[in-house]
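# missing the sequence, but the structure's below:
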C-alpha cells in the first residue's frame, strides 16, 4: 500500500502583478495556514523587473517558470496543491498535469478575470493577466515563454468571470468557452458542463478574487460582486466528493496576518483536508 497525498507546491511569485510585492506577503500568509505540511518551494529570482516583449518583469518570470518546470519534472507528482502569489504561477503545474494525464484534464478557472490577454493585447503588461492564454496557445511568439503541454479550449470552464477586456471577450466567444456566471447555483449548473467535457481529471484554479470583496477584501484585484466563501466551499466539497481532482490552487491575496483569512476558513479547511488526509491505493 502507498500513501498518495498531494504534493504541496509553494510558489510566492509576485512579479506577474507589476511593481508591488504585496501578493508575496499574501502567499506567505496562505502558506502559514498549512503549517502542518512541508511544501516544495519554487525559489524566486532577484533579476530586475525590466519590460521585454510587452511583459513586465520578463526575466524573473521566465527564470521562475523554468525552475517550476524542472522541479515538477523531478518530483513527478500525481496530484498537487499550489499555494501561490500571482496567477501566472499556474503555468507549470497545469501544463505538467495536462501532460501527465495525456490531455484528459479539465481546468475549472474560478476567477473574476479571464487571464486570456497576450503581451500585445494586455493593457498593463502584467503577466498575471496572461497565463491561461499561454496555456492555450502554447507559446507567445518572439518570447521564450512556452507551455510544454498546451490546453485546448474544450478543457476550460470559467466560474465567476466578471471583469474582462475586449480581446478576452472575443477569444471566449470565438472558442465557445463556457462561462458560469456569478449567482448561478454552482454544482447544479456546472454538472452538464463537466459531463460535456468528459474529462476524468479536474484541476481547480482558485483566484480568491472570485469572492465578493465585501466579505473578503484582501485581494490583489478586487471586483464588485462575486461569490461568498461558503458558496465556493460547497462547490469544492461537491467536486472532491464526486470527481477525481488532481490539482487545486489558491492565489492572489494580499492578506498580511492569519486573522485576515477568517472569511475563507471554509475553503481553507477543505484544502487542508485534501492535502493532509491520506488516500490509500494498492501498490
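All right, it came through fine. Since the structure is predicted, the reported quantities are computational estimates derived from the model, not experimental observations.

# Every contact and neighbour count from this point should use C-alpha atoms.
Noted.

# Just give me the longest helix of this protein.
In the chain, assigned by DSSP state H, the helix with the most residues is helix 58-75.

# now the strands for the stretch 101-250 of the chain?
In the stretch 101-250 of the chain, the strands defined using DSSP state E, counting those that start in this stretch lie at 106-110, 156-159, 179-180, 201-206, 244-250.

# Just give the number of residues close to the nearest residue to residue 64 once chain neighbours are set aside.
Leaving aside its sequence neighbours, residue 64 sits nearest to residue 44 (C-alpha to C-alpha, 6 or more residues apart in numbering; 6.2 Å). Neighbours of residue 44 under the rule other C-alpha atoms under 10 Å: 17.

# what's near enough to touch residue 44?
Residues in contact with residue 44 (C-alpha atoms under 8 Å, 6 or more residues apart in numbering) are 12, 13, 60, 64.

# Now for those residues: which two are most distant?
Spanning the widest gap among these are 12 and 60, at 12.6 Å by C-alpha to C-alpha.

# what about those two, which has more around it?
It is residue 12, of residue 12 and residue 60, that has more neighbours when counted by other C-alpha under 10 Å, with 27 against 21.

# any idea how far that one is from residue 254?
Distance of residue 12 to residue 254, given as C-alpha to C-alpha, to the nearest Å: 12 Å.

# what's the overlap in contacts for these two?
With C-alpha under 8 Å, 6+ apart, residue 12 and residue 254 have common neighbours 23, 24, 27.

# Please produce JSON lines containing those, extended by neighbour count and distance to residue 203.
Formatted as JSON lines, the shared contacts of residue 12 and residue 254 follow (neighbours: other C-alpha atoms under 10 Å; distance: C-alpha to C-alpha, whole Å):
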{"residue": "23", "neighbour count": "27", "distance to residue 203": "22"}
{"residue": "24", "neighbour count": "23", "distance to residue 203": "23"}
{"residue": "27", "neighbour count": "26", "distance to residue 203": "20"}
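
# so of these, which ones are in helices?
The helices, defined by DSSP H, take in 23, 24, 27 from the shared contacts of residue 12 and residue 254.

# One more to weigh against that first structure:
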C-alpha cells in the first residue's frame, strides 16, 4: 500500500466522555506521518445539530463527510484515513468502493459492531451506526447509496465484545460473520472468512479499541481481553498476503495528554507500518 494519509480529527460521532480527545489523538498521529504524503481535512469546532435525524451532531458529520469525499476525489491508490472517530470510514469506504465496484469487502476490527441505525441506537452516536450506514441502511446524508454500498454478505467483523441486543439480533438474522477475539489468535479464520465473501479486495477498518487496553492506554472506550499489537499485525500481514488492500482506517485514539500520546505512538506506528510496507 503506497503510504498516502488523510487525517480527519473528527470527534462529533462519538458519545464517549473522552470524545474530544479523539481530535487530539488524530493530531498526535499526524505529527509522526510524512508531511509530503499527508493531507488534513478541517473539522469544525462546533458540535452540530441532530436535525431530527436521531443522530447527534448530524449537521457537522455531514459537513465533514463532504469535505473528506472532496479530499479523496481524484486519487487512484489506497489511502490510510486517520480519525478521529469511526465515522470517518463512511466516506473512506465510499471512495474505495468506487475504485473497486462489486469487488470490495469490509473487514471491521472493533470492540463494537457499529451496526445500529437511528431507530435502534441507545445513544444517538454515529460511531455506533457507521458500519450499518456503509451497508446502505441509516439516515439520508450519512448512508452509502446503492451503487457504492457494501452488502452485509461482504462484511467480516472481528474482535467485537461490546455487542448491543439489537446488533446481536441483526448478526444472527442476517448471518453476519463475527469472529471473537479468541478466533483471531491465528489469522486462519479471518482469512477464510474474507475468502468466503468472494471479494479480491478489502477495506480494513481498525478501531484501536479492538486492542487490549493493557497494550494501548489511549482509548475512548476501554474493553479488556482484546488483541495484542503483535496479534493485530499478524492479521494485517496475512490479509495483505492473500488480498488487495483497497484502503484502511485507524480510529479511536484518545490520549489523556501529549505525554500519554507519546507512550502509545510507537505501537500505533507499528500498525501503520504493517499497513503500508
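Thanks, I have it. Model, not experiment: these values are computed from the prediction.

# could I get the strands of the stretch 101-250 of structure 1 as JSON lines with distance to residue 220 of structure 1 and mean neighbour count?
Below are those laid out as JSON lines (distance: least, C-alpha to C-alpha, whole Å; neighbours: other C-alpha atoms under 10 Å):
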{"stretch": "strand 106-110", "distance to residue 220 of structure 1": "15", "mean neighbour count": "23"}
{"stretch": "strand 156-159", "distance to residue 220 of structure 1": "18", "mean neighbour count": "23"}
{"stretch": "strand 179-180", "distance to residue 220 of structure 1": "22", "mean neighbour count": "18"}
{"stretch": "strand 201-206", "distance to residue 220 of structure 1": "13", "mean neighbour count": "22"}
{"stretch": "strand 244-250", "distance to residue 220 of structure 1": "13", "mean neighbour count": "22"}
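
# With distance to residue 77 of structure 1 as added columns, please give those in TSV.
Below are the strands of the stretch 101-250 of structure 1 laid out as TSV (distance: least, C-alpha to C-alpha, whole Å):
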stretch	distance to residue 77 of structure 1
strand 106-110	17
strand 156-159	22
strand 179-180	29
strand 201-206	14
strand 244-250	10
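
# Of those strands, which is nearest residue 34 of structure 1?
strand 244-250 (11.8 Å).

# What is the longest helix of structure 1 packed up against?
Helices and strands touching helix 58-75 of structure 1, as assessed by 3 or more C-alpha pairs under 8 Å, 6 or more residues apart in numbering; DSSP states H and E, comprise helix 91-100.

# Counting by contacts, list what the helix it packs on packs against.
So helix 91-100 of structure 1, by 3+ C-alpha pairs under 8 Å, 6+ apart, packs with helix 58-75, helix 131-137.

# Make a markdown table out of those and add distance to residue 88 of structure 1.
Listed next are those as a markdown table, based on distance: least, C-alpha to C-alpha, whole Å:
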| stretch | distance to residue 88 of structure 1 |
| --- | --- |
| helix 58-75 | 9 |
| helix 131-137 | 5 |
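
# Out of those helices, flag the one nearest residue 250 of structure 1.
Of all these, helix 131-137 sits nearest to residue 250 of structure 1, with 14.9 Å by C-alpha to C-alpha.

# List the buried residues for that closest one?
131, 132, 133, 134, 135, 136, 137 (16 or more other C-alpha atoms under 10 Å).

# what's the closest of the residues you listed to residue 180 of structure 1?
residue 132 (16.8 Å).

# so the closest one makes contact with residue 116?
Yes. Between residue 132 of structure 1 and residue 116 there is a contact at 5.5 Å, judged by C-alpha atoms under 8 Å.

# Stretch 79-98 of structure 2 corresponds to what range in structure 1?
On structure 1, the counterpart of stretch 79-98 of structure 2 by TM-score structural alignment is residues 80-99.

# What distance separates the opening and closing residues of that stretch?
Chord length of stretch 80-99 of structure 1, first to last residue, is 14 Å (C-alpha to C-alpha).

# what about it, distance to the chain center?
Using C-alpha atoms, centre = their mean, to the nearest Å, the mean C-alpha position of stretch 80-99 of structure 1 is found 6 Å from that of the whole chain.

# ditto for stretch 250-269 of structure 2
16 Å.

# Likewise for stretch 66-76 of structure 1?
Counting by C-alpha atoms, centre = their mean, stretch 66-76 of structure 1 comes out at 17 Å from the chain centroid.

# List of residues touching stretch 24-36 of structure 1?
10-14, 83-85, 251-258, 261, 268, 272.

# what does stretch 135-143 of structure 2 give?
Contact partners of stretch 135-143 of structure 2, identified using C-alpha under 8 Å, 6+ apart, comprise 53, 61-62, 65, 90, 117-118, 129, 132-134, 144-146, 149-152.

# likewise stretch 202-209 of structure 2?
86, 89, 93, 96, 104-111, 219-223, 226, 243-253.

# Pick out the residue nearest the middle of structure 1.
When structure 1 is reduced to its mean C-alpha position, the nearest residue by C-alpha atoms, centre = their mean turns out to be residue 205, at 3.5 Å.

# Pull the contacting residues for residue 57 of structure 2.
Shown in contact with residue 57 of structure 2 (C-alpha under 8 Å, 6+ apart): 12, 13, 47, 48, 49, 50.

# Neighbour-wise, which one of these leads?
Comparing the contacts of residue 57 of structure 2 by number of neighbours (other C-alpha under 10 Å), residue 12 comes first, having 31 neighbours.

# My guess is it contacts residue 62. True?
No. The criterion here is C-alpha under 8 Å, and residue 12 of structure 2 misses it with residue 62 at 10.5 Å.
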